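A.B. asks: Quick one: sequence plus predicted model below, questions after.
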Amino acid sequence: MRYSNKLILLTLPTIALILVGESRITILSKEVKEKMEKLLNHINKPRIKSFQTEHGYILDCIDIRKQQAFDHPLLKNHSIKLKPTRIPKWTKYNNTSHKPRSLPFGQDDIKCPVGTVIVKRITLEDLIQAQHLKSLRQVSSMNKKIDLTGHHFATVKYNDYHYGAKGNINTWNPYVSPDQFSLAAMTITEKLQSISAGWIVYPGLHQNQSSLFTYWTADGNKMTRCYNALCPGFVHVSTKYAIGVPAKPVSVYGGRQYHLEVSIYQDHVTGDWWFSLRDEPIGYWPRSLFKSEGLADGASAVVWGGEVYSSVKEKSPSMGSGHFPQEGFKKAAYVNGLKVITDITRVVSSPTASSLKTSANSPNCYNVKKILGVGEYWSRAILFGGPGGCTF
């Protein structure tokens, strides 16, 4: 089955555009601009209701059955699921020591009507910058076949078979230049297929502030690599939580800490991979997007932590809070409450200490420290990050 002409544009590595040096002026030919505007009209589905936010972007309520996910050829006859068959029973936290606050993550009490989903309206600039971001290749450190030049990681990896995981991802707002990004996420992977969720700062795509993002690829970033709702595949179900919006408030150095309570898990009946915030289902990646030797039946690894990108000509940006893990809680970034679903019975457990392997490919600029403490928050956790300043 082939993609339509409109969808071909979404799978190309880049759109024919020129980014002009430091001026950041994007020059588009008349033909390309017309194609992109046509594509934009196709992506932004007819809205039933809209909300103008204080941050300048627009949130639309669209018919759940008409969302862009179903433009994917593998989802033409997909039956929508409004919720997972069963939500995993992640252990409730009963230890208040060093207890951060989970983001409520609402958009000013905005909620869409039943039968719709809430989405961030895509602009022409969003499309342009998304294509540029793809060229930067957010890759996740697990695929060693991909050129990692310009990418720096500070992560912990659980390298065993599982059906989902959870982590509380500390939110920060690091400064990055227009051609850089800095993120913190959880990534689940099998072979060349992976799905991710967390926060990212990339000025062109998110107005230079930390924003909720999702990402998936079905072929090691070759042809399918999609952020947020910029291409078909991810099925959105939430009426109140949109992807691509600011992750606020962010943490304060030495002060109040906030995190995104992220979980990604495979439905034991349908095989779909669900993404939730605070156990609130946001949406899912249908099983049909993935191959049997990939994420169709479980995964072999999960990674938590940070990644930054910078071109070889520019010093790398800060990661997390911009401080090394040795500074400790409230000063370094963290991911805590690490959990995995280890078998087909969907039993939730803490990963063993020996199964968690830390990795930092530029330790002079970023590092990671494994925490094996007490209580549900800190029995399995990491501190990570650093000030940056590396070049290749």
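C.D. replies: Happy to help now that I have it.

A.B. asks: can we go C-alpha only for contacts and neighbour counts from here?
C.D. replies: Will do.

A.B. asks: Residue 301 and residue 133: what is the separation?
C.D. replies: Using CA to CA, to the nearest Å, residue 301 is found at 25 Å from residue 133.

A.B. asks: And for residue 26?
C.D. replies: From residue 26 to residue 133 the distance is 14 Å (CA to CA).

A.B. asks: Please compare the first structure with the one that follows:
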Amino acid sequence: MDFLISGITSITPQQIVMYVIGAVLIWLAINKDLEPVLLLPLGFGAILVNLPASGVLNQTLAGIGETNGIIEWLFNVGIEASEAMPLLLFIGIGAMIDFGPLLSNPKLFLFGAAAQFGIFAAIVVACFLGFDLKDAASIGIIGAADGPTSILVSQVLGSNYIGPIAVVAYSYMALVPIIQPMVIKLLTTKKERCIHMEYKPATVSKKAKIIFPIVVTFIAGLVAPMSVSLVGFLMFGNLLRECGVLNNLSDTAQNVLSNLVSLLLGITIAFSMKADTFVNKETLLIMLIGLAAFIFDTAAGVLFAKLMNLFSKEKINPMIGAAGISAFPMAARVVQKMALKEDPSNVLIMQATGTNVSGQIASVVAGGVILNVVASIL
């Protein structure tokens, strides 16, 4: 009976905070349907790793010796030692993406590039607030609105804040439908949000769709070699989709692989959410910097579209620029939903999707560039 009492009395205030955070994440996943495949295992994992003497963590027991906890083992093998889980998830993401709308309108690449501004702005802010370069760079990548990229970059750089970065990145990904509309409305007029964009798709051959992921991987590898794992796995997944001879593997990557890895990744990354390292002022700062990065990304995309309208005969709906963040396909859906709300006859989904997938490429390339630059400095 004493061991039951000692377990309860050994709970710290910081662990109670983590129980609350875990419960909130679970509530958002179930009640609000916000990225449940990510937030639910993340929230439950946060509770598991913060139970006193939790069996999911490695520990040494009298008379037994050292035992391996399943979550700590998964973290050591699947993330810390190899970054395997985030990379495997990129195969599934790549298999989901149709680059056709982007290839038929290549200028959408510009919006994806513009919407990465928040990454670099956040790095500067983080350095100004006292974070060292490797932590600042890891925090900045939250602006990519891409959870796997955030995890991979922070892990490779050896950041001290992998847990908070992962939670913030995934949380803001889930909150795209809440945050982005507020930023878009602040920067645009109703007239601008009602601009119609006729979709005139150019014919994209099967050969072009097959060559594209190979060429992107080759270029990324030359420009930013450390991005090869990120870009390469994303493009490999897309090649599975487009080659036409591996449909079963493509379907498996899109569904079974992506769901399984997302589930394991969510509960495994919770290892970094232990109360003693998570509940501190730095975590709060990371949340604020991450939010600022996300807002800067959205704003940069919208403002870039408005800038292009000054020189373009065919007007661009500025909301398209907001889809340049990497949160695929949520950002594209948000733009389409807002367009239909302003004008039920306005269909922007194809342009928004093209911009969204360009943001996916831009974010992983930006992650690789950051890894290369920081590695060369350090």
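C.D. replies: Sure thing, it's come through. Computed from a prediction, not measured in an experiment: that's the story for all the values here.

A.B. asks: TM-score, when you put one on top of the other?
C.D. replies: Scored by TM-score structural alignment, normalised by the length of structure 2, the superposition of the two chains gives a TM-score of 0.25; 163 aligned residues with a CA RMSD of 7.5 Å.

A.B. asks: returning to what we had before: between residue 26 and residue 133 of structure 1, which has more neighbouring residues?
C.D. replies: A count of neighbours by other CA atoms under 10 Å puts residue 133 above the other of residue 26 of structure 1 and residue 133, at 19 against 13.

A.B. asks: which residues touch that one?
C.D. replies: Residues in contact with residue 133 of structure 1 (CA atoms under 8 Å, 6 or more residues apart in numbering) are residue 205.

A.B. asks: Which is the succeeding secondary structure element to the helix or strand hosting it?
C.D. replies: Taking DSSP states H and E as the criterion, residue 133 of structure 1 maps to helix 124-136. With elements assigned by DSSP H and E, the helix or strand that comes after helix 124-136 of structure 1 is strand 151-158.

A.B. asks: relative orientation of that following strand and helix 124-136 in degrees?
C.D. replies: Interaxial angle, strand 151-158 of structure 1 versus helix 124-136 (axes from the mean of the first three to the mean of the last three CA atoms, to 10 degrees): 80 degrees.

A.B. asks: Give me the residues contacting the helix or strand just after strand 151-158 of structure 1.
C.D. replies: Heading C-terminal from strand 151-158 of structure 1, the first helix or strand you meet, by DSSP H and E, is strand 164-170. Contacts with strand 164-170 of structure 1, where a contact means CA under 8 Å, 6+ apart, come from 102, 184-186, 188, 198, 251, 257-266, 298-299, 302, 304, 320, 333-342.

A.B. asks: immediately after strand 164-170 of structure 1, which helix or strand?
C.D. replies: Using DSSP H and E, the helix or strand that follows strand 164-170 of structure 1 in sequence is strand 181-190.

A.B. asks: Mind checking which of the contacts of strand 164-170 of structure 1 are buried?
C.D. replies: Buried members of the contacts of strand 164-170 of structure 1, counted by 16 or more other CA atoms under 10 Å: 102, 184-186, 188, 198, 251, 257-266, 298-299, 302, 304, 320, 333-342.

A.B. asks: which residue sits closest to residue 197 of structure 1, ignoring its sequence neighbours?
C.D. replies: What sits nearest to residue 197 of structure 1 in space, not counting adjacent residues and going by CA to CA, 6 or more residues apart in numbering, is residue 214, at 4.4 Å.

A.B. asks: Hmm, the one you found is touching residue 194, no?
C.D. replies: No - between residue 214 of structure 1 and residue 194 there is no contact under CA atoms under 8 Å: 10.8 Å.

A.B. asks: the more surrounded of these two?
C.D. replies: Neighbour count, other CA under 10 Å: between residue 214 of structure 1 and residue 194, residue 194 has more, with 27 against 21.

A.B. asks: Beyond the helix or strand where that one lies, next helix or strand please.
C.D. replies: Per DSSP H and E: residue 194 of structure 1 is located in strand 193-201. For strand 193-201 of structure 1, the succeeding helix or strand toward the C-terminus, using DSSP H and E, is helix 203-206.
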